[in-house]
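S.K.: Pasting a predicted model and its sequence here:
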Amino acid sequence: MKNKLHVEIFGHRYTLRGEADEAYAKELAGYVDKKMTEMAGHAKGINSSKLAILAAINIAHELFQLRSRQKERDALIGGKTRDIIESIEEQFEEFKLD
């Protein structure tokens, strides 16, 4: 069942419909509001539509940075996991030879 809730972003009220938890949806809206407010501080006199685009670009940039870091971590973990498995296999080979 879809929930309906109201949030305020940058002085405008929006109705959201979805299956997300209300607290989570409000947290997301609060984050977008915060980003738009930050952008407004750097870009005086810009209309709210352009401000929303700048905030979206900023949020997308954060997302891409996090994805990149996650890929790096995954590669590091994968490498360490392979090293551990190889070490364990070597230990088993030594037991077989004895």
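M.R.: Everything's here; your move. All values derive from a computational prediction rather than experimental measurement. Residues are numbered from 1 along each chain as shown.
S.K.: all contacts plus neighbour counts: C-alpha atoms, from now on.
M.R.: Will do.
S.K.: could you say which helix or strand contains the residue most central in space within the chain?
M.R.: Residue closest to the mean C-alpha point of the chain, counted by Cα atoms, centre = their mean, is residue 63 at 4.9 Å. Mapping residue 63 onto the secondary structure by DSSP states H and E places it in helix 48-97.
S.K.: Check it against this one:
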Amino acid sequence: MSNHNRTTVHIFGQQYTIIGEEGAGHVNKVAEIVDKRMREIRQQTNNLDTKQLAVLTAVNITNDYVKLQEKYRQLVEKKED
């Protein structure tokens, strides 16, 4: 049976309870990144509602993730050569 932890975080002025296997430190770090990115995007585009802002933030963070995956793949390939 997996161990589920509950962590309460604040993202863009809203409180969320996250339930999962990760510890509170990890969940808080993730929430801080999401909150920071939402605030950065809000400063650049002030006319989005919260839902649009959340989707744009998800797209931006996923873009970063995909780029990191590609860099990782390239490093693994380079190491294997």
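M.R.: Everything's here; your move. What you are looking at is a predicted structure, and each value in this text was computed from that prediction instead of being measured.
S.K.: just to revisit the earlier point, what packs against the helix holding residue 63 of structure 1?
M.R.: helix 22-42 (3 or more Cα pairs under 8 Å, 6 or more residues apart in numbering; DSSP states H and E).
S.K.: re the thing from before, quick one: the helix holding residue 63 of structure 1 to chain centroid distance?
M.R.: When distances are taken as Cα atoms, centre = their mean, to the nearest Å, helix 48-97 of structure 1 is centred 14 Å away from the chain's centroid.
S.K.: the inter-axis angle of it versus helix 22-42?
M.R.: On the basis of axes from the mean of the first three to the mean of the last three Cα atoms, to 10 degrees, helix 48-97 of structure 1 is oriented at 120 degrees to helix 22-42.
S.K.: Kindly name the residues of structure 1 that line up with stretch 18-38 of structure 2.
M.R.: Across structure 1, the stretch matching stretch 18-38 of structure 2 (TM-score structural alignment) is residues 16-36.
S.K.: Could you pull up the contacting residues of the spatially closest residue to residue 18 of structure 1 that is not a sequence neighbour?
M.R.: Nearest residue to residue 18 of structure 1 in three dimensions, chain neighbours excluded: residue 2, at 4.7 Å (Cα to Cα, 6 or more residues apart in numbering). Residues near residue 2 of structure 1 by Cα atoms under 8 Å, 6 or more residues apart in numbering: 17, 18, 19.
S.K.: Now for the closest residue to residue 39 of structure 2 other than its chain neighbours: which residues touch it?
M.R.: Sequence neighbours aside, residue 12 is the residue nearest to residue 39 of structure 2 in space, at 7.2 Å (criterion: Cα to Cα, 6+ apart). With contacts defined as Cα under 8 Å, 6+ apart, residue 12 of structure 2 is in contact with 35, 38, 39.
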